[in-house]
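A.B. asks: Any chance you can model this:
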Amino acid sequence: MRNSSFLLSASISARFSVLLVAGLLALGIATHAQAEGAGTAESGTLRTFEQASERALGSVFEFIEPVTERGIEGVFAFLDAQQWVFILLALAIGYPLGRLKFGPISLGSTASTLLVAVVISMTAQIAFNMTYAIPGIVATIFLSLFMYALGLGVGPKFFAGLKSGGLAAIVCGVIIWALNWVICVGGAHLVGLESGFAAGLISGSYTITAVLGVAESAVQSGSATVPPGMTADEIGANMAAGYAVSYILSSVGIILLMRYLPAMFGHDPAADAKKAEDAFAGSGTHPLPGTPHAFLLGYMPFDIRAYKVENENLVGKSVNELFEAHPQAPILRVERDGQVIDALNNPTIRKGDIVTVRADVHDMILHGNEVGPEVDDPVARDITIESADIAVSSSEIAGKTIEELARTSLAYGLRLIAIFRAGQEIPIGPQTDIRVGDVVRLTGPDSCIERAGKALGSRVITEQTLATTEVMYMAIAMVVGFIAGTLSVTIAGIPFALGTSAGCLLAGIIVAYLRSRNPQFGGPVSEGARSFLQDIGLNVFVAVLGANTGPKIISALGGDTVIWLALIGTIAALLPVVVAFFVADKFFKLNSVINAGACAGGRNSTPSLNAVLEQSKSQVAAVPFPVSYAITTVLALVGGYIAQILS
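C.D. replies: The predicted structure is shown next:
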């Protein structure tokens, strides 16, 4: 009775609120119309506005009618009809829920969004017999965006990481797959589960839906015999039940496990991620081109100061003449009688001019008074210094040393920060030669940088350039990656394919890898845009996953079977990962964050990788992910096929 009264009052309150808002809206429209009509004395205007308000109110009531007429049930019906609202609601609740701490533990945005989506869809199924089904294309689109963005983040470090940890990543993947298969098949046999459950457990605990397909094909082709007293449809139902129960438990469990796995073994994921980044970057100390913080100036020993010229030795000489004599202290601006003269115009210095100099702070403190007294002139010092990456394309520049170029107009007003060759930072010295294909990082006034870009023969890439994202290149790269992922080879009746999500991941890796060698490649992609795609892509994917998986769990609940499915599926999802991490940690001495990334790939769990990325505050864990991901995808498909034959 209380529930009925609550629902009735809630429904009445909701309807009253809507009527109140609608009434105020109509009143506002009518009042506005009357004011307009008073000025023109045209009653037709008032009628027009009244008709418009009636249509607007009708649209409002039609849109929210399920809620106002059916109360709480109407809310769930509304979410069923408006699937995008369901996704947004799961995100809106999941994100703050993921930040809540229960002691030292927090779910994180991905696990919490998945849980919220599952709870909403299960409630709709249990309470109102509503089955949510969001089209799979939505999940495919957002997962592809996530994987491509992830590839962009990890690309420059990927191949360096393969050299140092590729074998360990493969071993992690094989260990996880082998233990998972033994636990699922052996556990199903020990507790007496019927045919089909083992394959479903493998598919769910490994979160690879394709395993159901190959196991089903084993039954349909006759490779797996149907036990007496059972039908092929019953085996398929068992597969679906094993998959549904183990899938949701393993999906949430592996995210939580991977979030804290390095810390469980006594490692600091953030510190280890920094060590891995330094190791993969080689001997360089500056971020590679096309990576986050590439243009962060940070601490620099150079400063801009203004002096009033009183030294007679400087009077009568041009700016270029002074640069040739003192290249370490270029004049960037000349101010004369309140007028600013650009140094690129090569003016002749006069006594009393205010000159702006950019040089080492130490040198200016010791020798600045040789020019004249330092002045506090905001106009003279109002020069924006920016950082830029420029690829060397000019054959006239190639082959010359830094020492040779230092006194030319190319170097005027600029400081050389780093040189990158074949994706690696190289040591800088006076005799370091410049080659075609090198990427030089310069700092200085924008006018000087633009001039250097023309001399080097390439487009200048700055932080401002990256303020926009080139969608065309992203779309082309994702198309190529998606198509590559759909290509499959069938061996012994088992289809093998890279997978569309892995294809988009590799496309992102390749684009980022090539951009580290030439920052012009692939168009500009801001780090903010890349990070947003990575974040929203994965969490929309898991929201759709939760909506579609929740109702399937309901059908599998009942009897002792569901308990065994939950127990075996959870153990198979988590225990192999712990064992693989232990082996790589103790025997391979693998960096804990790289180890966790390899284990996430070995478990074929993209959401768990995101948990590692969040905890380590770095993208480096994604380096070994594709290696173990690819090998275990193939092994899991083969294992599912064999498991069904043996059952």
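A.B. asks: hey, let's count contacts and neighbours off CA atoms from now on
C.D. replies: Noted.
A.B. asks: For the stretch 251-400 of the chain, which segments are assigned as helices?
C.D. replies: With DSSP state H, counting those that start in this stretch as the criterion, the stretch 251-400 of the chain has helices at 269-280, 319-325, 361-367, 378-381.
A.B. asks: Let's have those in TSV, adding mean neighbour count and distance to Pro576.
C.D. replies: Formatted as TSV, those follow (neighbours: other Cα atoms under 10 Å; distance: least, Cα to Cα, whole Å):
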stretch	mean neighbour count	distance to Pro576
helix 269-280	18	20
helix 319-325	17	66
helix 361-367	13	57
helix 378-381	17	62
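A.B. asks: between the ones you listed, which gets nearest to Leu567?
C.D. replies: helix 269-280 (29.4 Å; Cα to Cα).
A.B. asks: Buried residues, the helix or strand where Gly508 lies. List them.
C.D. replies: Gly508 is part of helix 500-515, with elements assigned from DSSP states H and E. In terms of neighbour count (16 or more other Cα atoms under 10 Å), helix 500-515 has its buried residues at 500-515.
A.B. asks: run this one through as well so I can compare:
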Amino acid sequence: MEWLSTLLNGPGIAHDLILVSLVIAIGIQLGKIKIFGVSLGVTMVLFFGIFLSHFGYIMDPKILHFLKEFGLILFVYSVGLQVGPGFFSSFKKGGLTLNGIAVGIVCLGVLLTIGFKFLTGLNMSTMVGILSGAVTNTPGLGAAGQAFEDMHGTGDPTISLGYAVAYPLGVIGIILTMILLRVVFRINFKKEQERLDADAQNDSREVSAASFKITNPALFEKTVAEMHGLIEDCKFVISRYMDVAADKISTVHGDTTLHEGDRLFVIADPEALDVVRNFVGEEVKMDRKQWIPTESQLVSKFITVTNGKVNGKRIGALQLRQVYGVNVTRVSRNGVDMVAEPSLPILVGDRLLVVGSEAALPKVEEMIGNSEKELHAPNLMGIFLGIAIGVLFGSIPMMIPGIPQPVKLGLAGGPLVIAILLSRFGYRYKLVTYTTHSANLMLREIGISIFLACVGLGAGEGFVETIIGGGWRWIGYGFVITVVPLIIMGIIALKLLKVNYFTLMGLLAGSMTDPPALAFANTVAPNDAPAVGYATVYPLTMFMRVLTAQVLVLFFC
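C.D. replies: Next up is the predicted model:
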């Protein structure tokens, strides 16, 4: 059995692979254990790695360094792909207010970190580790470590130690803040739900449908193309047309002629529907089934875009109306419905609602794809090309006034920025960046697990000594950094900005990029508002956490 002892305790690639695999497997299993309803999840991989390395189980430093950085890149890049499509749209309308609150939480945490650095005399690298743990943000930890290593040529183990010490109370502090705000402000769940329902009815971002009778003489004997020209600033789609005299329903073409008293079935957002109503004539009450007559072969069907050749093409450029006689009335992307205006580009993974004859729809499917098998195939070229560009971009030195040496986004910031940009604009360069949710989640979890395992295995030596030697105070610093910004901005959100409490819970969890806190909010709320709030602020918060961690290290180290 000497070979087994050598394999488990000696040097070598096999030893390192077994060690990191066991840390991940056992750590993930330990992370499922709940204490008072709260579990640490994948973060237990870090603590189990610290535990094993404390007792002398270590990896080859070069292999550990490579795996740690590669795991971090996989994680942040997959996060960027996930949040990229909604990153820019999250600044619109109500999302601007929610993101403003989240930015306030981030900035207050940074200010407290700087304050503790001067009050306690701790190195900023240590304080950034405490900050990353307090706000439960692992990419920030990786970004800080990378920035420090780029500057000094060697790492600082106190960054990882600070993170590990502050993380547990970081998770608990977020949940305690949610409970505290609910008690102090005497939140009534029934009233909050009523407010949420009222807001949902007035939400102008949803796509709606309505039927109209043509009574405006300006439209009599005009074509549909001419109608669009008369109200060109209004985004709407005419799904179907009813010729009252002939008692016939058909799809609409640009040369379809409009007559007095005929009916139009229009798809648009509520604001655009008001414009159409004022221009076309009176709205009539017609059930949607009335727009599908029994003698007609007109049907509607969702078709998923899976053909990479049409990725990024505008709906008008596909000429579906002219070639197949069908209409695309709406596009569903990442759970959001959009009006299918001709200038809207479609992306792989979009779901198009197509209206036309039964004979035409199979031909449209052949053109668009609609192949689940093809959609689920991994798009590795796009992923690794994006990673390569991200690493290159993160390595570009940039001069910032006040910093003596060039600043780099590093192996964390570069891939994150490029993933966000490619997932949003990659179609313009014929690049397919779509990955299924399960594939993205797998990539993300593998990356973060490898990263945390390596961080733990590299930080275990001296962990206990650090806590005994005064590191226990770091727990208090981290707890203050966690709860104070949340309480201050939570009060502002509830009292001044009148943010719904259910949405606020998701916002607080998203501002800390903390899934366990979101899981708690979801169990408390009788709706999906926490998840919506979390998703709204998560992209910008993740970007700011990574960026501020690096900036603090570069300015103060």
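A.B. asks: got CSV for the helices of the stretch 251-400 of structure 1, with distance to Gly74 of structure 1 too?
C.D. replies: Below are the helices of the stretch 251-400 of structure 1 laid out as CSV (distance: least, Cα to Cα, whole Å):
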stretch, distance to Gly74 of structure 1
helix 269-280, 46
helix 319-325, 77
helix 361-367, 70
helix 378-381, 64
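A.B. asks: what about the equivalent of Ile93 of structure 1 over in structure 2, neighbour count?
C.D. replies: Superposed on structure 2 with TM-score structural alignment, Ile93 of structure 1 falls opposite Ile26. Using other Cα atoms under 10 Å, the number of residues around Ile26 of structure 2 comes to 14.
A.B. asks: Could you look up the next helix or strand downstream of whichever strand or helix holds Ile26 of structure 2?
C.D. replies: Assigned by DSSP H and E, Ile26 of structure 2 belongs to helix 13-30. Remark: after helix 13-30 of structure 2, the chain's next helix or strand is helix 44-54, criterion DSSP H and E.
A.B. asks: what does that next one contact?
C.D. replies: 23-24, 26-28, 30-31, 58, 164, 449, 452-463 (Cα atoms under 8 Å, 6 or more residues apart in numbering).
A.B. asks: if we can go back for a sec, just name whatever secondary elements the helix holding Gly508 of structure 1 is in contact with.
C.D. replies: The elements that helix 500-515 of structure 1 packs onto, with contact taken as 3 or more Cα pairs under 8 Å, 6 or more residues apart in numbering; DSSP states H and E, are helix 136-190, helix 471-486, helix 625-646.
A.B. asks: Specify the angle between that helix and helix 136-190 in degrees.
C.D. replies: 120 degrees (axes from the mean of the first three to the mean of the last three Cα atoms, to 10 degrees).
A.B. asks: Toward the C-terminus, what is the element adjacent to helix 500-515 of structure 1?
C.D. replies: helix 527-556.
A.B. asks: What separation is there between the counterpart of Lys117 of structure 2 in structure 1 and Thr561 of structure 1?
C.D. replies: Correspondence of Lys117 of structure 2 to structure 1, assessed by TM-score structural alignment: Cys184. Distance, Cys184 of structure 1 to Thr561 of structure 1, using Cα to Cα, to the nearest Å: 14 Å.
A.B. asks: ok, Arg55 of structure 1 - how many residues close by?
C.D. replies: Residues near Arg55 of structure 1, counting by other Cα under 10 Å: 12.
A.B. asks: that's a helix at it, yeah?
C.D. replies: Yes. Counting by DSSP: H, G, I helix; E, B strand; the rest coil, Arg55 of structure 1 is found in a helix.
A.B. asks: re earlier: just the buried positions in the helix holding Ile26 of structure 2, please.
C.D. replies: Buried, per 16+ other Cα under 10 Å, within helix 13-30 of structure 2: 15-16, 19-20, 22-24, 27-28, 30.
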